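Colleague: here you go, sequence then predicted model.
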Amino acid sequence: MCRWFAYIGEEPTLLEDVLIKPKHSIVKQIDVHFLPDLHVTYDPHHHRRMLSSGVASDDHPPNHFTNIDGFGVGYYTGVAAEFNDDNVNRPCVYRNIRPPLNDLNLASLCAHTSTKCVFAHLRAGTPIVETNNHPFVFGRYMFMHNGVVANFLKIKVKLLQKLSAKAYGNIFGTTDTEHVAALFFTHLGDDWDTELTIDQLKQAMIKTLQDILALIEEYTKDNNEEPLNSSLNFCVTDSCHLLAIRFSSLDKCEPPSLYYSTKAGPTLNRKFPDHPDGKEVRKNSIQPTESHGKHVIVASEPNTYKSQDWHVVPPNSFVLVNKDLNVVIEKIKL
């Protein structure tokens, strides 16, 4: 499966501090993983569930694929809003099909860029082209996914028929994710520059899930096939709100791992004394931990040593972050 990381907060964070430097940063999650809490994983090769040890470990293999098929990072700086007449804060996105640890351009960008909202994504999938790298941009919004839409090529034509002309015209790649994103933004409406509420994002996501599941069910019934699992860990933001889901279409299958934290921000910020790898305290830090701004991190797996700062998102649940950065974990009801 892919891996992804999202940060939204009052406190600017340096991309290097959250994406590059930590021992468990996303660019190092190509095949090394760190999941501190007990949860169930599903091995797609053996079609069975397995329990993790419940112990933080770099050796535990919850991810059965190697994620070297593309990297993308999207972030907001406010520059576009400052210079354009419409004052809309649209994201900047950098994508590459190189492994991110070998990308010197990415390293330079991250060392000199701070933001209050960032998405980063490691991809496992084909075709390997930059247009298939997440996150995908629709106006002021970004969208990314960990998982797979079952029988996507079999339902693709009928899915396309549900899209608005504007959403269809915003598809540049071939992934199931980008097509689902277009479906989501069809339900959200054609104005992708206006700030909407977290409830509007939630309702659009519910309709998107209902459409996907209905199309898959229709296909399997018409062709007398056993249903396959769709693992749908989606995340969307406009830099003011964030919505994520951890979702599996079959009860017997555990969704890909997903965690959230409202405390790990200072540990990931060199201005504050703690260190993400549990090393010695940063002696040259300039701010006390308690002065760090309100924030939320949602990620496929933790990237700091403090396992108590991270919480597993329950299966088939929303993570809803409103404009005040308050977090609600809510069961998905379809």
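Modeller: Sure, I can see it.
Colleague: from here on, contacts and neighbour counts on C-alpha atoms
Modeller: Will do.
Colleague: and the strands in the stretch 51-200 of the chain?
Modeller: Under the criterion DSSP state E, counting those that start in this stretch, the stretch 51-200 of the chain contains strands at 71-75, 92-96, 114-122, 136-138, 141-148.
Colleague: which residues touch the residue lying closest to residue 7 once chain neighbours are set aside?
Modeller: The spatially closest residue to residue 7, leaving aside those adjacent along the chain, is residue 297, at 4.6 Å (Cα to Cα, 6 or more residues apart in numbering). Going by Cα atoms under 8 Å, 6 or more residues apart in numbering, residue 297 touches 5-8, 260-262, 264-265.
Colleague: now do the strand or helix carrying residue 297 and strand 114-122, the angle between them.
Modeller: Per DSSP states H and E: residue 297 is located in strand 295-299. For strand 295-299 against strand 114-122, the angle by axes from the mean of the first three to the mean of the last three Cα atoms, to 10 degrees is 10 degrees.
Colleague: next structured bit after strand 295-299?
Modeller: Taking DSSP H and E, what comes next after strand 295-299 is strand 311-312.
Colleague: so which elements touch that following strand?
Modeller: The contact analysis (3 or more Cα pairs under 8 Å, 6 or more residues apart in numbering; DSSP states H and E) places strand 311-312 against strand 259-261.
Colleague: next, the one to line up against it:
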Amino acid sequence: MCRWLAYSGTPILLDTILYKPAHSLIDQSLHAKLGVETTNGDGFGVGWYGSHIETPGIIREIGPAWSNRNLREIADHVRSPLFFGHIRASTGSPVQQTNCHPFRHGRWMWMHNGAIAEFHRIRRDLALAVDPELFLSIEGSTDSELMFYLALTFGLEDDPPGAVARMAGLVERIGHEHGVEYPLQMTVAVTDGVRLWAFRYSSERRSRSLFYNTRVETLRSLHPEIGFLREVSDDTRLIVSEPLGDMPGAWNAVPESTYGVVQPEGDAMFDFTPQPV
């Protein structure tokens, strides 16, 4: 499947998170420890918000992240307070640019690790549930992008947790109608450029790994030798498919069937349950 990270906090160079950690996302593209595949070389993408642009910038490529010179160049020069990084291991859909994450619609970004089981069997029924005007914006053929547009159809812009719950509920209902026992496996990140939501859920209740960082003020006391921690604000947050290093006390597993929100008024975590549609 895939590996991803989402950063929110003090504006930093993308290089600081994408390349510099011992087990960075770039290292994970070759040496993932907790994913289904060790190598995630079926494309990559980075999306970021700048200081004066409402919509995020996105680059997506079909080659592996570890050798891409353009990604290296961008990471050394782009500074952002909120960005996504994703490395892809295809679950069956073609290796093409439009199938790489993150996906964008207006000011919203979305990325996913996991799969809709037996997607080829239930894809048509799911696609018919997408708002016809939104359907015109779908560019690729992945289950991940279709999940995004289903969530948009179900009100993502007004109620992200509810929209994702309704999307998950539809996937499970249609999957069960087609005889699929465990239709959905997902860790999802979605943002509007201000708030960041992350979801961990699977029909089987055995979801792919997802972690968030311990609060920065606590990490400073545990690891005063790490300069990066002195440079970022207390509200800086990282959500990752797998830890970026072995720093003791730095990472916490997101509980099963849970979603969290990173927002200016304070972080929060809640139970996640698919909702019937």
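Modeller: Looks like it came in fine. Please read these numbers as outputs of a predicted model, since none were measured by experiment.
Colleague: follow-up on the earlier one: among the contacts of residue 297 of the first structure, who's most crowded?
Modeller: Compared across those, residue 8 has the highest neighbour count, 29 neighbours, by other Cα atoms under 10 Å.
Colleague: under the alignment, what does the residue nearest to residue 7 of the first structure map to in the second structure?
Modeller: In the superposition onto the second structure, residue 297 of the first structure corresponds to residue 238 when matched by TM-score structural alignment.
Colleague: quick check: its match vs residue 84 of the second structure, distance?
Modeller: Remark: distance between residue 238 of the second structure and residue 84 of the second structure (Cα to Cα, to the nearest Å) = 10 Å.
Colleague: can you check residue 171 of the second structure too?
Modeller: Counting by Cα to Cα, the gap from residue 171 of the second structure to residue 84 of the second structure is 25 Å.
Colleague: circling back: closest one to residue 166 of the first structure among the strands of the stretch 51-200 of the first structure?
Modeller: Closest approach to residue 166 of the first structure among the strands of the stretch 51-200 of the first structure (Cα to Cα): strand 136-138, 9.9 Å.
Colleague: what's the closest one aligned against in the second structure?
Modeller: Using TM-score structural alignment, strand 136-138 of the first structure pairs with 103-105 in the second structure.
Colleague: same check on stretch 310-323 of the first structure?
Modeller: Counting by TM-score structural alignment, stretch 310-323 of the first structure corresponds to 251-264 in the second structure.
Colleague: hmm, back to that, how about the contacts of residue 297 of the first structure, which pair is most distant?
Modeller: Spatially, the most separated pair among those is 5 and 262, at 13.7 Å (Cα to Cα).
Colleague: residue 96 of the first structure reaches residue 130, doesn't it?
Modeller: Yes: with contact defined as Cα atoms under 8 Å, residue 96 of the first structure reaches residue 130; the gap is 5.7 Å.
Colleague: overlap in contacts of the two?
Modeller: Shared contacts of residue 96 of the first structure and residue 130, counting by Cα under 8 Å, 6+ apart, come down to residue 70.
Colleague: picking up where we left off before, how big is the offset of the strand holding residue 297 of the first structure relative to the second structure?
Modeller: Following superposition, strand 295-299 of the first structure is found to deviate from the second structure by 1.2 Å on average (mean Cα distance after the TM-score superposition for the first structure).
Colleague: list the residues that contact the closest residue in space to residue 106 of the second structure that isn't next to it in sequence.
Modeller: Nearest residue to residue 106 of the second structure in three dimensions, chain neighbours excluded: residue 55, at 6.0 Å (Cα to Cα, 6+ apart). By Cα under 8 Å, 6+ apart, the residues touching residue 55 of the second structure are 49, 106-108, 193.
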